[in-house]
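1. Pasted the sequence and its predicted model underneath.
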Amino acid sequence: MRIIAGANRGLKLVDVGGGDIEARLRPTSDRVRESLFNVLNGGAFERPIENANVLDLFAGTGALGLEALSRGARFASFVDNGRVSQKLLRENIRLARRQDQTRVLKCEASSLPEAQEPCSLVFLDPPYGQDLGGAALVSAAAKGWLAEDALIVWEESKPVLAPNGFQRIDTRKYGGTHITFLRYGG
């Protein structure tokens, strides 16, 4: 696993092998991450990564948020309550030298604290098939984490339905991974 592009291009992140089933770690592959960021940078969406405030829910290793920082995001908040995830996440932030641009929250994604600042770009990569994403988005909205018109990138094993207050705008399939793009509000 590595950072694909930007200031940290080529940086090798901490290896978790095929993932950690017990810790619910299933890292987004380099290929899927590259395709996802090509879509984000391709002009299909109005919210560029550049200067974005990013929320990475179910962050795991932090690869999605760190990729966004490498490509010009201003700040990233990572949320994961797993012991293994926290260790990997902190090590990857250290490797990328992004301590000053990150905050790590150890809590359930559906029980977020109040936000200090809303985020315009949200990565949501819950454990597949456990129906955790919708509750996390509702919590993020209620606690002020989502800027009006925020772009949500939801990775799941199947296309997802948009919760109330969100609009589905696109879905892409990469092997067994479905990426659903949502817009908050409006």
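-> Thanks, I have the structure now.
2. switch to C-alpha atoms for all contacts and neighbour counts from now on
-> Noted.
3. Tell me where the protein has helices.
-> Ranges of helices in the chain, per DSSP state H, are 30-41, 63-70, 83-96, 133-142.
4. now the angle between helix 63-70 and the third one, please.
-> Going back to what we said before, that points to helix 83-96. 20 degrees (axes from the mean of the first three to the mean of the last three CA atoms, to 10 degrees).
5. Which positions within helix 83-96 qualify as buried?
-> For helix 83-96, burial by neighbour count (16 or more other CA atoms under 10 Å) applies to Val84, Ser85, Gln86, Leu88, Leu89, Arg90, Glu91, Asn92, Ile93, Ala96.
6. let's bring in a second model and compare:
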Amino acid sequence: MSVPKGEVRPTTDRVREALFSILHPLIKHADVLDLFTGSGAFGLEALSRGARTARMVDASRASCTTAKANLSKTGLEGGTVIQGDAVQFVKRELTAGRKYDVVFADPPYCKGPLDRDFVVELVEAGVAGLLKDDGVFIAEVQEGWGTGSEDSAGFDGLRLVDTRRYGKNMLLFYRLPKE
């Protein structure tokens, strides 16, 4: 699989394998949204494991070109690559009324107090509204700042149900609150 040079920090194979082991019961026939897709690895893996659709979004033209090429090489069906800002895309999807079984976000890490925390921005944009009733929102963050700090992982409208650590990287799993 090709990766755009210098622009992306792909999820490691180890983390992706662990993630898909966790998601195994959800992926078959799932509608997947992959935000900050980079090379498209998450969306492509989901399709290869039986997802019905995978919409892969990235602001970078180079990332989208690479993700499209990777999608073409695999011959997998149901994948769409969209160039655009992930936060704005979430807002448009809400307006369109689209829902997903799995929403995965692997944004640039918040590494200091002046960095954007894209996970917070996605939550504020309404990412919870894109989840089907049993859907899951997964954010990959780096331990330390922003959403990656112990006291900042919770959000109104989403319930943190699991946290997995892989070195300094963390996968945060959110679901809609039970009524």
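-> Nice, thanks for sending it over. Keep in mind the model is a prediction, meaning the values are calculated, not measured.
7. TM-score of the superposition?
-> The TM-score (TM-score structural alignment, normalised by the length of structure 2) is 0.82; 162 aligned residues with a CA RMSD of 1.9 Å.
8. got CSV for the buried residues of helix 83-96 of structure 1, with distance to Tyr184 of structure 1 too?
-> Shown next, in CSV, are those (distance: CA to CA, whole Å):
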residue, distance to Tyr184 of structure 1
Val84, 31
Ser85, 27
Gln86, 28
Leu88, 30
Leu89, 27
Arg90, 29
Glu91, 31
Asn92, 29
Ile93, 28
Ala96, 30
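9. What is the nearest of those to Gly134 of structure 1?
-> Minimum distance to Gly134 of structure 1 across these is 21.0 Å, recorded for Ser85 (CA to CA).
10. Please say which position in structure 2 that closest one maps to.
-> Matched to structure 2 by TM-score structural alignment, Ser85 of structure 1 sits across from Ser63.
11. what's the span of stretch 123-135 of structure 1, first residue to last?
-> Length of stretch 123-135 of structure 1, first residue to last, CA to CA, to the nearest Å: 14 Å.
12. any residues touching it, and which ones?
-> 24-26, 54-59, 64-65, 109-110, 152-157, 162-163 (CA atoms under 8 Å, 6 or more residues apart in numbering).
13. Got a quick ChimeraX command for the buried subset of those residues?
-> To isolate the buried members of the contacts of stretch 123-135 of structure 1 in ChimeraX, using 16+ other CA under 10 Å:
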select :24,25,26,54,55,56,57,58,59,64,65,109,110,152,153,154,155,156,157,162
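14. middle-most residue in structure 1, spatially?
-> Phe123 (2.5 Å; CA atoms, centre = their mean).
15. Let me have the helices of structure 1 in JSON lines, adding distance to Cys119 of structure 1 as columns.
-> Shown next, in JSON lines, are the helices of structure 1 (distance: least, CA to CA, whole Å):
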{"stretch": "helix 30-41", "distance to Cys119 of structure 1": "16"}
{"stretch": "helix 63-70", "distance to Cys119 of structure 1": "12"}
{"stretch": "helix 83-96", "distance to Cys119 of structure 1": "19"}
{"stretch": "helix 133-142", "distance to Cys119 of structure 1": "10"}
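16. who wins for proximity to Lys173 of structure 1 among those helices?
-> helix 30-41 (9.3 Å).
17. other SSEs contacting that closest one?
-> With contacts taken as 3 or more CA pairs under 8 Å, 6 or more residues apart in numbering; DSSP states H and E, helix 30-41 of structure 1 sits against no other helix or strand.
18. could you give the angle of that helix to helix 63-70?
-> If you take the same axes, to 10 degrees, helix 30-41 of structure 1 sits at 50 degrees to helix 63-70.
19. Could you tell me where the longest strand along structure 1 falls in structure 2?
-> Identified as the longest strand of structure 1 according to DSSP state E is strand 146-156. Mapping strand 146-156 of structure 1 onto structure 2 (TM-score structural alignment) gives residues 131-141.
20. can you list the residues that contact that stretch?
-> 99-107, 109-110, 119, 127-128, 147-148, 169-176.
21. From Gly62 of structure 1, how far out is the closest residue to Val32 of structure 1 other than its chain neighbours?
-> Nearest residue to Val32 of structure 1, sequence neighbours excluded (CA to CA, 6 or more residues apart in numbering): Tyr174, at 6.5 Å. With distances taken as CA to CA, Tyr174 of structure 1 is found 20 Å from Gly62 of structure 1.
22. This completes my enquiry, with thanks.
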